[in-house]
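1. Prediction below, plus the sequence it came from.
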Amino acid sequence: MSLYRWLKRQRFTYSKIGRLVYMVEDHEHNLQPKIKWLKSINVHGSDLATALTRDPIVLEKTIHSLNENVELIKAAGVRSEWIGWVIRRCSKVLACNKEELQEHINFYTRLGIKDDNFGKMVYKFPACLARFSVEEMHSKVLYLKAFGLDDLALGKVIASKPQLIACSIEEDWKPLVKLFYFLGIDGYGLRKILTIQPSVFCLNIKDNIAPKVRFLRDVGVHEELIGDVLVKFPSFLSYSLDEKIRPCVMFLLEKAAVPVDKVGKVLSIQPDLLRCSISQKLDVIVRFFIFHGFKREQVGLMVTDFPMLLKYNLSSIKPKLSFALRVMKLPVEEVVKFPRIFSHSLESRIVPRYKILRKRGLNYNLRRMLACSDDEFMRSLDENGTNDVDTELEMEISVNADLSAETNIEISEQSDLESQFTARYIDDMPDLVMSGQLDVDTSEFRWDNAPNPGAYKVLNGENAVDAGVYEVFDGENLSDEYWHCEFFTDRVRK
């Protein structure tokens, strides 16, 4: 009876106590020492019973042999403070013999996974150390190497996502590869997805990947570009559709005023916009432009033409916008026509070329001024009747003292203004809207406002499944009930 009480104090359930008493004859000299030893390596509570009952062979082994296994994985790179966690998650590490455990360690060592990298991998997924046979792991490695990876590259992939070892080639990987090939992703694309976002190969196709592929199609990404989007930004497939992807697309539609039929284009060009924080990144950029006199529709046009704009930091955008509006005296509309001004260096391209044009009395628009190489720019000056272009360009690229001073003063004044804006625009935005200083478009995106024709068909109930995807999923209908709605934005929001 004292044994029952003692086991109950160790948080053993009655069912586990019954199993242990049935399996172990010499409780005092076998069971209790094992439990005390497990507690010494930080295995506590219900994990004690799980470790002993899940792999009963642990009860038959001596404490000396159990210690040998622990010392072996510690020597391979698993930290002492992690041992308890590893045993709690995979007691088979203790159940297997020393030679078998060493064989598993050698398997990973041949892939370049050793020392601290090995320890971190085992901590992430302890089952990778003993739950699968070496033959099974070897077959999975050979399959992944067929994508064009060598041992070291594949070792890095497995070390970052050891759960790959638990996946099935037939049930998980082959259907996924078939779907990717259907989407136009070749061997290079598969290799890139595997190395950048290996967790994609652990995702369920039906529950995780297929809905996101359909979503890209629904928002207007052309069928032939969906594969390119996934290769450009593999992390897209690991994001939550409801918590991350849809809110970002809704922001592009409603706050950034990207036209409904252009959202697909924006995502095709810059799919990693979905990585950005809406509140800390995207909304800050949009509000900044609105504060400086841009209409929301103009911001939408700039984002459509140059989606990368939303990824720039304000510290990069501010001086270029200040120079364009205050020094070059350009209207806002000129910046809207060429948002790529923010991709060019202020010091090495924008200012030097503006100085040259100003000295010659020439008036170029931003596109003609910046969207060309130095040679093309000099030839355009030649065509306008300038002489000694090469010599003068070298002279003008060195800083002109007078204009440089004027520029610095203008930028300094504007920086002060923008610092005040940065400190208060979030709190004052409602007041600015109410006072009419900001133009906020709250209109709905109805179907009569240039809907995407393909999405229109989907939203009116037609089957969105083409024959290829239908075949991949063994004929299962991939359409879902929420494709019927009145507004396109409602579809995205759901």
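-> Now that the structure is in, tell me what you want to look at. Everything quoted here is computed from the prediction, not taken from an experiment. Numbering: from 1, shown residues only.
2. going forward, measure contacts and count neighbours with C-alpha atoms only.
-> OK.
3. dump the residue contacts of residue 228.
-> 184, 185, 268 (Cα atoms under 8 Å, 6 or more residues apart in numbering).
4. just the strands in the stretch 301-450 of the chain please.
-> Secondary structure of the stretch 301-450 of the chain (DSSP state E, counting those that start in this stretch): no strands located.
5. Next one for the comparison:
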Amino acid sequence: MEDTLLHFLSNIKPSPLPYPKAHSFPLSHHDYCPALSCPRTLHFPTLSSKTNTASLPPKPLKTPETPSVSSHHIPPPPQSPPQEPPNTEFQEKILYLDSIGLDISSLINHHRPFILSASLSNIKSIIDLLTSMNFTPQEFRRIISMCPEILTSTPSTVTPVITFLLREARVNGYDLKHVINRRPRLLVSSVKYCLRPTLYFLQSIGLEEVKRHTYLLSCSVEKKLLPRIQYFEKIGFSYKDAVSMFRRFPQLFNYSIKNNIEPKLNYFVVEMGRDLKELKEFPQYFSFSLENRIKPRHQCCVEKGLCFPLHTLLKTSQEEFMSRIDVCCNSSVPSRSSPLYSVNCDVDSSTNTE
């Protein structure tokens, strides 16, 4: 309402005759704006006698508003941050690793965090230590690809491992290189919390010459070794028989329960219909391929009506296996369902080379 009134007053034209002096006009109650609920003091313009113009009270200054950004407004391109100087130490690491014949592209693509976290001096000291053991660049590449944590190790952490292997695990000095090549993770395993407890466990189950199975020393007893023994107890073996299987075939500790042991065990029991006692005598069964060795040979025997001992079925070469099949078929060997099978079908008794 006030804006409307000011607009109205601004359009008033002064009289051509100048007033002798400025006057103020009182406003009666008839002149109040009906839309206003209470009277207000209104300031009319003051007429100047010199200029014959009306002066209005100054309008309040408006605070300048921030102009709205139009949807079509394109912001200026961001300024590129200042480029950081190249990492000289990282380049030195790469040049050094390349100089000893390592695959640099593979290291950067797959093991970059380990290169970044390892200092150049530590890398050189570890390489010097391995060089003193006569490892070739090809062996370096394989060891680091299998266990890149070695790059972050130091001689003070690796030396106790080598001492443990030689003195406690009884590894011969000329076999040390072979042991590390087979299981590089040994070099980054704790002697106190991993290697020594596993050694004591393997010795406690009667495993002789642990030095022939040093690849097991970096395995956790609680997370890997004991769960596999307990699995065979659950499927019907006694603890004594389960331990006997692992003692006869320690590689069984390294096989996955879900991806290896379970599917082969199910086929052995359901499809082959054999007794678990055979597994106790021949735990190497789990080392053979289910699709490429176990199934084809079992199906071949089923078609011919034959049944070989488990070690004969799997351990013989393909030529020897087929030769035994021919001998059995041409000699009219009784089938497994024959009453004479238990007496005459063990064709392996005279030719077993084990």
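-> Happy to help now that I have it. Predicted model only: the values in this text are computed from it and were never measured.
6. tm score of chain vs chain?
-> Remark: TM-score between the superposed chains equals 0.63 [TM-score structural alignment, normalised by the length of the second structure]; 266 aligned residues with a Cα RMSD of 3.4 Å.
7. Select only the buried ones of the contacts of residue 228 of the first structure in PyMOL?
-> Applying 16 or more other Cα atoms under 10 Å to those, the buried members can be selected in PyMOL as follows:
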select buried, resi 185+268
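8. from the contacts of residue 228 of the first structure, which ones fall inside strands?
-> Using DSSP state E, the subset of those located in strands is empty.
9. Let me have the contacts of residue 228 of the first structure in JSON lines, extended by distance to residue 40 of the first structure.
-> Conversion of the contacts of residue 228 of the first structure to JSON lines gives the following (distance: Cα to Cα, whole Å):
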{"residue": "184", "distance to residue 40 of the first structure": "54"}
{"residue": "185", "distance to residue 40 of the first structure": "51"}
{"residue": "268", "distance to residue 40 of the first structure": "55"}
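10. can you tell me which of the contacts of residue 228 of the first structure are in helices?
-> Taking DSSP state H, the ones among these that sit in helices are residue 268.
11. Among the contacts of residue 228 of the first structure, which one lies nearest to residue 88 of the first structure?
-> Residue 88 of the first structure lies nearest to residue 185 out of those, by Cα to Cα, at 40.2 Å.
12. can you tell me which helix in the first structure is longest?
-> Longest helix in the first structure, counting residues (DSSP H): helix 401-434.
13. Just tell me the aligned range of that helix in the second structure.
-> Across the second structure, nothing matches helix 401-434 of the first structure (TM-score structural alignment).
14. any idea which of the contacts of residue 228 of the first structure is the one closest to residue 16 of the first structure?
-> Distances from residue 16 of the first structure to those, taken by Cα to Cα, are shortest for residue 185, at 50.5 Å.
15. Skip the chain neighbours and tell me the closest residue to the closest one.
-> The shortest distance from residue 185 of the first structure to any non-neighbouring residue, by Cα to Cα, 6 or more residues apart in numbering, is to residue 227 (5.4 Å).
16. For residue 23 of the first structure, see how far away the one you found is.
-> In this view, residue 227 of the first structure and residue 23 of the first structure are 55 Å apart by Cα to Cα, to the nearest Å.
17. Tell me how many other residues surround residue 132 of the second structure.
-> Residue 132 of the second structure has 9 neighbouring residues, counting by other Cα atoms under 10 Å.
18. try residue 118 of the first structure
-> With other Cα under 10 Å as criterion, residue 118 of the first structure counts 21.
19. In which helix or strand does it reside?
-> Counting by DSSP states H and E, the element that carries residue 118 of the first structure is helix 115-124.
20. List of residues touching that helix?
-> With Cα under 8 Å, 6+ apart, helix 115-124 of the first structure has contacts from 76-79, 82, 85-86, 108, 128-129, 159-162.
21. how does it look with 10 Å?
-> Defining contact as Cα atoms under 10 Å, 6 or more residues apart in numbering, one finds that helix 115-124 of the first structure is touched by 73-79, 82-83, 85-86, 89, 105, 108-109, 112-114, 126, 128-129, 155-156, 158-163.
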